[in-house]
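# Let's see this in three dimensions:
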Amino acid sequence: MQKLVLASNNTGKVREFQALLAPLNFQVIPQGELGIPSAEEPHHTFIENALAKARHASAASGLPALADDSGICAHVLNGQPGVLSARFAGEPANDAANNQKLIQELKGQINRGAHYVCALVFVNSADDPEPMIVQTRWYGTLIDDPKGTNGFGYDPYFFLPELGLTAAELKPEKKNAISHRGQALRELIIQLQTRSSRA
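This next block holds a predicted model:
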């Protein structure tokens, strides 16, 4: 199996990536297991933050690295919380507090449209001049009362009208098949396969 450092210590993300990458013979190692601290995320875009995290993890480990920067964007809030999704309510990061703040910000708003964003970056090395970059969206609406116990983050409040369920009510396999992260990883896999076949 090829070892790959995942530039995240988020247990929910680690589980999802391990499940999605296992069939490709990748051994996904969370950076925390290698003693690698989290990278700074000072940028205003998902892609720039993901690239910074991937280069940081690769430099510290000497291995290829995969990083994602993802979050939720509420349309009526001009895309907030966006890149600040994980710490919307401040430090330390807390899903319950973040959700509470977002629903409070949406109080009285008719437009509840939102989308998850996933920017995914793969680097072969810290100074890889050709990082693979994918960015995808997953559309839904935000509801006031949480439903479901699967997933993490804003999933209990992220409602999918076409399914009549929240992201937290989906079985993990279903979520991985349609989510922003699942979409991004499938696109990245195609890029990886294309590059290796032409190398």
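# drop to CA atoms for contacts and neighbour counts, all remaining ones
Noted.
# In the longest helix anywhere in the chain, which residues have enough neighbours to count as buried?
Using DSSP state H to assign secondary structure, the helix with the most residues in the chain is helix 180-198. Buried residues in helix 180-198, counting neighbours by 16 or more other Cα atoms under 10 Å, are found at His180, Arg181, Gly182, Gln183, Ala184, Leu185, Arg186, Glu187, Leu188.
# And stretch 26-38, by the same measure?
Phe26, Gln27, Val28, Ile29, Pro30, Gln31, Gly32, Ile36.
# Need the residues you listed in CSV (columns: secondary structure).
Shown next, in CSV, are those (DSSP: H, G, I helix; E, B strand; the rest coil):
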residue, secondary structure
Phe26, strand
Gln27, strand
Val28, strand
Ile29, strand
Pro30, strand
Gln31, helix
Gly32, helix
Ile36, coil
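# how about the helices in the chain?
Under DSSP H, the chain gives helices at 11-21, 46-61, 95-105, 172-178, 180-198.
# here's the other one to compare against:
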Amino acid sequence: MSTAKIVLATRNEAKLTELRRILAASDLAIELVGLPDGEEVAETGTTFAENALIKARAAVEATGLPAVADDSGLAVDELAGMPGIRSARWSGRRDGTREQRDEANNALLLAQLDDVPAERRGAAFVCAVALVTPEGVERVAHGKLRGALLNAPRGQNGFGYDPLFLADGQTGTNAELTAAEKDAISHRGRAFRELAVVIGQVLVP
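Next comes the predicted model:
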């Protein structure tokens, strides 16, 4: 069986590790490669799907290989679906480490929900993941994980808003789950498992 080489269009090391792990579990004959150094692509879309396609198309143009890209974020009910596509940049902080930016985003979100009672702290992690090929094939898969936001962070695993997010049916936040437990329920896990079927149909003989 031949192996298909696919570019994962992200330079976020935590996300890259997670995406590699999820796709590796699909047992497809694929070789996953990282995105080469270069300028960040402007995410000018108005939806997760549009931004995922923008990043995947740019990766195809840069490498000539099929590319997979995701765009994901947190949609908070009380904030009318925000931070949404602005989740990674919610606090406006662009300097410092990823951990420092995550901490700033979480702190701002907690401040915005400071007086919101538990019954109105519903939220969902949302993901759109796109496959784009040099031949022009484009496919998008979606995943969602419902839950609620806590009043303070818990857990040391995961990244982003994971320490604040308690998924429906769970007793620990996403940052308290093991990698395998998180992959089984996460928005990205669901989206990538759906896309793995497409990859098998489109790329793997």
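# Superposed, what's their TM-score?
Once superposed, the chains reach a TM-score of 0.92 (TM-score structural alignment, normalised by the length of the first structure), with 194 aligned residues with a Cα RMSD of 1.6 Å.
# any idea of the angle the longest helix of the first structure forms with helix 11-21?
Orientation check (axes from the mean of the first three to the mean of the last three Cα atoms, to 10 degrees): helix 180-198 of the first structure against helix 11-21 gives 40 degrees.
# Give me the packing partners of helix 180-198 of the first structure, helices and strands only.
strand 113-123, strand 132-142, helix 172-178 (3 or more Cα pairs under 8 Å, 6 or more residues apart in numbering; DSSP states H and E).
# quick check, nearest of the buried residues of helix 180-198 of the first structure to Thr11 of the first structure?
Arg181 (14.3 Å; Cα to Cα).
# Alignment lookup: the closest one to the second structure.
In the second structure, Arg181 of the first structure lines up with Arg188, judged by TM-score structural alignment.
# what sits against its match?
Shown in contact with Arg188 of the second structure (Cα atoms under 8 Å, 6 or more residues apart in numbering): Leu19, Ser72, Val126, Cys127, Ala128, Val129, Gly143, Lys144.
# just checking, Leu16 of the second structure touches Leu23?
No. Counting by Cα atoms under 8 Å, Leu16 of the second structure does not reach Leu23; the two are 10.6 Å apart.
# before we move on, the earlier item: now the contacts of Arg188 of the second structure in JSON lines, please, with extra columns for distance to Thr3 of the second structure and neighbour count.
JSON lines is the format used below for these (distance: Cα to Cα, whole Å; neighbours: other Cα atoms under 10 Å):
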{"residue": "Leu19", "distance to Thr3 of the second structure": "18", "neighbour count": "22"}
{"residue": "Ser72", "distance to Thr3 of the second structure": "28", "neighbour count": "25"}
{"residue": "Val126", "distance to Thr3 of the second structure": "30", "neighbour count": "22"}
{"residue": "Cys127", "distance to Thr3 of the second structure": "26", "neighbour count": "26"}
{"residue": "Ala128", "distance to Thr3 of the second structure": "25", "neighbour count": "27"}
{"residue": "Val129", "distance to Thr3 of the second structure": "21", "neighbour count": "26"}
{"residue": "Gly143", "distance to Thr3 of the second structure": "26", "neighbour count": "20"}
{"residue": "Lys144", "distance to Thr3 of the second structure": "30", "neighbour count": "21"}
